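Visitor: the following block contains a protein sequence and its predicted model.
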Amino acid sequence: MQKTLLTKLSIIVGLCIVFSIGLTMISDIIYERQYYAESVIKEITEQHVNPQEVINPFIAIPTTVTPACQSNTSDTPNIKSKCEPSYSKIKTMFASQTQATQNLKVNTETYKRGIYSATSYDGQLTFDQSYTLDKTLENLDQVGTTIDDDADKTQLAKTITHWNKAKLIIPVSDLRGVATLPTVTINQKSIAANYPQIPMIENLTYVEVDIPKDVLEQLSSPTSQHNKDSLATTGSINKNLDKSEVNSQLSNPKDNQALHIVIDLPLAGISNLTTVPTGQNFTLSMHSDWQTPNFIGKALPNTKSITAAGFDASWQNQYLTVANNQYLSQCLSTPNHQCIITSESTINTDSQSYNPDSFEASRGLTTDSAAVAGSNQGALLNSFGVSFASPNDVYLQTERAMKYALLLILVSFGTFFLFEVLKSSRIHPIQYLLVGCALFVFYVLLLPLAEQIAFWQAYMVAASACVGLIGWYSYYVFGGFKRAVIFTATLAGLYAAFFGILSTEDLNLLLGAIFCFVLLACVMVMTRKLDWYKVT
């Protein structure tokens, strides 16, 4: 009899190994379906709109720089000079104060392909900005020349700032999500935004606004526009003239003046929305009707409130804002626009949120992270925002359910075996195999059902079907109604306990460990008086 018992245990262990291989195959199916779902969402983004990233608007001024010429100190009578070619760069002016608000409506019905859908959002972004115009002369570049005390220079370096071409830049990663051009108000004057005909910043996607003439005069004139122009037309300044003397030739400066800009930007996107803060004081407030936000990026919200009606969150991080100012201004000031602007959020993206590989340099805000790391001509900007994570990620939940599959099969086989040992029931290995197949089919049913209906509904339907089938079959296996009810109730309790463990994301490991301990304790208590040597 002992030999028969060992043979039966060996068969049970063999069946468990076979079913574990089958569960691995089901896991492969889950990954395949998940990959297919992501490919469908990627196709939707390519045809409609991508996850969006918005940089806080700023003013860009094109500049032409002519380097100083170095004289050749050879002994030849004709002195030749070595001159580097002129190059262009961008000067930036950031807002001294920005209050950004984002009001978003999120749904999963806008973009659907069969049973798959992309979580999309549509809303209004408002930037309320103030620019402080400092009227003191900070450097001589503003008057068009650079002083150099090197006697070997035959021509001084010259910088020409093209104030008449200054633009308000509103960067958006995917302009397909901007249904209508934004409404821009500058000092209470409505100005039309346009798509750039010839992009001033080649590696950035944006819409631009022509700054009115009166505002340009404020921007370009550190003191008096007339006196500034008279100095700029001289082409050079005596190198013995110091900064204080230049200031004395200008009219009396005015104190700081404020430039007020309001931007109303309609925006649509998919899955994620991140914002790159710039300026001096940047505050972002976001409101949405989505109940399960996943906050991403380099900073979490300073305050947040999540209710059944949606969520409210606000960000303010001075360090990230100042760092972005430095990175962005340095990048745009590189000669001939050779710098690539890259966002931190597109490199460090949460693994559970969708991040299509089309979110790259051709769209303007991102590029390959390895290329950025290996290049000196790159600016890595910091951002923060939200990922609209789906509350019913069927693939993740099914995968988590699979982790308890082998335990479920072991407990079911162990219950059968205890009935056979304690109640002297004769159960054939084929009957073990059939019950194991019924338990296996539960996971085959769970995934396709969860793709069609809510996960808890799919779990309930699949579990009820398997428990009902096994309960009906156990009546004939045990040859009695009472034993069949006990086994069916035990199996139903297992499914219910596993669903409870799956529903508690933060405590699932702890509850799973406690559950395993309780099961082992129950088996040890039930068999504590059993003499295994006398088992017949």
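Guide: Good, I have the coordinates. Numbers count the residues shown, from 1 in each chain.

Visitor: CA atoms for contacts and neighbours, from now on please.
Guide: Fine.

Visitor: contact partners of stretch 370-384?
Guide: Applying CA atoms under 8 Å, 6 or more residues apart in numbering, the contact partners of stretch 370-384 are 274-277, 295-300, 320, 323-324, 327-328, 330-331, 334, 338-345.

Visitor: at 7 Å instead, please
Guide: Residues from elsewhere that reach stretch 370-384 (CA atoms under 7 Å, 6 or more residues apart in numbering): 274-277, 296-299, 320, 324, 327-328, 331, 338-345.

Visitor: which among those count as buried?
Guide: 274-277, 296-297, 320, 324, 327-328, 331, 338-345 (16 or more other CA atoms under 10 Å).

Visitor: what residues are up against the residue nearest to residue 228 when sequence neighbours are not counted?
Guide: Spatial nearest neighbour of residue 228, chain neighbours left out: residue 143 (6.2 Å); criterion: CA to CA, 6 or more residues apart in numbering. Taking CA under 7 Å, 6+ apart, we find residue 143 in contact with 228, 231-232.

Visitor: let's see that with 8 Å instead.
Guide: Contacts of residue 143 by CA under 8 Å, 6+ apart are 228-229, 231-232.

Visitor: for those, pick the one with the most neighbours.
Guide: residue 228 (19 neighbours; other CA atoms under 10 Å).

Visitor: picking that back up, can you flag which of the buried ones among the contacts of stretch 370-384 belong to strands?
Guide: Here DSSP state E is the test, and these give 274-276, 296-297, 340-343 as lying in strands.

Visitor: which one of the residues you listed is nearest to residue 470?
Guide: residue 296 (45.4 Å; CA to CA).

Visitor: for the stretch 151-300 of the chain, which segments are assigned as strands?
Guide: 153-155, 158-161, 167-171, 183-186, 189-194, 206-210, 257-270, 272-276, 282-288, 293-297 (DSSP state E, counting those that start in this stretch).

Visitor: next up, a second structure to put side by side with the first:
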Amino acid sequence: MEIQHLPPQQNKFSQWLKTSITARMLMVGFLVIILLIPLSFINNLINERAFRQQDVVNEINQKWGNNVLVYGPMIKLPYKTYTETKTYNEKTKTYFKETQIHKKYAYIFPEHLNAKVDVNSKTLKRGNFESAVFTTQMDFNGQYIPVDLTSKGIKSEDIIWDKASIVIKTSNLKGIKSEVQIKLNNKAYSFETNFNQNNNSNLDILESSFINGSDAFKTKKTDFTFSIKFNGSTKLELIPIGKTTKMEMSSNWADPSFIGNYLPNDETKSISKKGFKADWKVLYINRAFSQQHLKKIPNLNQFAFGTKFMVMVDEYQKSERSAKYGFLVIGLTFLVFFLIQTLSKINIHPFQYLMIGLALTMFYTLLVSISEHSNFLKAYLVAGISVIALITLYSKSILKTFKFPLFIGASLSALYTFIYVIIQLENYALLVGSIGLFLILAIVMFVSRKIDWNNG
């Protein structure tokens, strides 16, 4: 029987792959790059689940009630304007003057606007997802001063006083859960939806029945009160149209985020596990719009302020941040195996490196799937312990000793703990991460100093 021998070049190449440090480094680097492919798929999976969560949250909010924004109450006062046209008569050789009357509207904001807002918040769940919703009782009171439009070029006799009304705009018409009436000097007026109003924003309009403005707004101050009960979600805001606007808000929600152009007073603000209380005060000088507007209601949404009610723990965001460190985890783990292989002369096959890398990527799929049914810490512990145990046991079969697998298990435990700490930090994440990477680099430099890099 004839024995076939491999060509000398092939023998040399195989021997180079087994013994050369450079070859092992190239092989490890190539495998790290290859494992970026499943990591990218995992990132896509996390984003897909996050988008699915947002879709479910939007669906819950649409059925319960959307964001609540209140803009009002404001006086809607019709007035007359006049235009003259001249027509030339050929027969009489004279000009004929014709006066046309047009009806326009002025909108007057209150002198004082006070709001007392009581919010009962809760979370609604659908499957693995949840959304923050609330029911709020909003009680308003304030005062109008006598209306004078002479500064706008409008005479009192041109105002149609008996066709005055009150207008309130809101972002959540279908979320209103009570009849809306306004009392002007203890006389009640009901509201109806007005779809014919020239609306330059995405807010719906409620308009009261006609009010005799000669009695209510012409010569004396007028006090008003009204209440609205809403089912809403995510945000509750008010536009400060009063010359002095005050809002008091209390809720059982423990994680409020105060939003908008104006923050609550620090002296009176209190937040605890049972909820929060906050007070706002906005003065006329704090905002860039006047108390009287002609022709149309201005869009003042940018001046709104209030509170955002959100589920603060975003498991998908934490999973995404964790997955961003996947390249670091795989690279450092392969580096540990490479140093062990180089220092101990134990041969590790590329397929074994690949299996270890795939086990590391499985950590993120476990993390995402478990966190949908539990909190992030429990999911992180279960996924981390499972992957570390798997790699440690697999290392035992490769390295044929207990010393190196235990070291690998301890290294992975420290690495996953380090990443978890970075994820939890916000202001100091960059600082802690930089210090940690510096220490890792120092350890690698210390260990690798004994390797003869000239051999291979």
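Guide: The structure has been received and is ready for your questions. Keep in mind that this is a model prediction, so the values were computed, not measured.

Visitor: turn the strands of the stretch 151-300 of structure 1 into CSV, columns for distance to residue 399 of structure 1.
Guide: Formatted as CSV, these follow (distance: least, CA to CA, whole Å):
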stretch, distance to residue 399 of structure 1
strand 153-155, 71
strand 158-161, 60
strand 167-171, 39
strand 183-186, 47
strand 189-194, 48
strand 206-210, 41
strand 257-270, 25
strand 272-276, 24
strand 282-288, 30
strand 293-297, 20
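
Visitor: who wins for proximity to residue 91 of structure 1 among these?
Guide: Checking these against residue 91 of structure 1 by CA to CA gives strand 158-161 as the closest, at 8.4 Å.

Visitor: chain center to that closest one, what's the gap?
Guide: 40 Å (CA atoms, centre = their mean, to the nearest Å).

Visitor: also stretch 126-145 of structure 2?
Guide: Using CA atoms, centre = their mean, the offset of stretch 126-145 of structure 2 from its chain centre is 18 Å.

Visitor: residue at max distance from the center of structure 1?
Guide: Centroid-distance maximum for structure 1: residue 77 at 65.1 Å, with CA atoms, centre = their mean.

Visitor: map that one onto structure 2.
Guide: By TM-score structural alignment, residue 77 of structure 1 lines up with residue 93 in structure 2.

Visitor: circling back: mind picking the one among the ones in strands among the buried ones among the contacts of stretch 370-384 of structure 1 that's closest to residue 390 of structure 1?
Guide: residue 296 (14.6 Å).

Visitor: need the strands for the stretch 301-450 of structure 1, in chain order.
Guide: Going by DSSP E, counting those that start in this stretch, the stretch 301-450 of structure 1 shows strands at 303-307, 310-315, 340-343, 378-381, 384-388.

Visitor: any idea how far the alignment partner in structure 1 of residue 305 of structure 2 is from residue 520 of structure 1?
Guide: Taking TM-score structural alignment, residue 305 of structure 2 has residue 384 as its aligned residue in structure 1. Plainly put, residue 384 of structure 1 is 47 Å away from residue 520 of structure 1 if you go by CA to CA, to the nearest Å.

Visitor: higher neighbour count, these two?
Guide: A count of neighbours by other CA under 10 Å puts residue 384 above the other of residue 384 of structure 1 and residue 520, at 25 against 12.

Visitor: neighbours around residue 505 of structure 1, how many?
Guide: For residue 505 of structure 1, using other CA under 10 Å, the count is 9.

Visitor: before we move on, what about residue 71 of structure 2?
Guide: Using other CA under 10 Å, the number of residues around residue 71 of structure 2 comes to 22.

Visitor: check which helices and strands whichever strand or helix holds it sits against.
Guide: With secondary structure defined by DSSP states H and E, residue 71 of structure 2 is part of strand 68-89. Helices and strands touching strand 68-89 of structure 2, by 3 or more CA pairs under 8 Å, 6 or more residues apart in numbering; DSSP states H and E, are strand 94-108, strand 165-170, strand 222-233, strand 235-238.

Visitor: which one of those strands lies nearest to residue 309 of structure 2?
Guide: With CA to CA as the measure, strand 235-238 is the member of those nearest residue 309 of structure 2 (5.8 Å).

Visitor: setting the sequence-adjacent residues aside, check what's closest to the aligned residue in structure 1 for residue 256 of structure 2.
Guide: Aligned counterpart of residue 256 of structure 2 in structure 1: residue 293 (TM-score structural alignment). In space, and not counting its chain neighbours, residue 293 of structure 1 is closest to residue 388: 5.2 Å by CA to CA, 6+ apart.

Visitor: what is the burial count for that neighbour?
Guide: Neighbour number of residue 388 of structure 1 under other CA under 10 Å is 24.

Visitor: would you mind measuring from it to residue 512 of structure 1?
Guide: From residue 388 of structure 1 to residue 512 of structure 1 the distance is 29 Å (CA to CA).

Visitor: hmm, back to that, quick one, which of the strands of the stretch 151-300 of structure 1 is nearest to residue 14 of structure 1?
Guide: Using CA to CA, the strands of the stretch 151-300 of structure 1 put strand 293-297 closest to residue 14 of structure 1, at 43.5 Å.

Visitor: nothing else from me, thank you.
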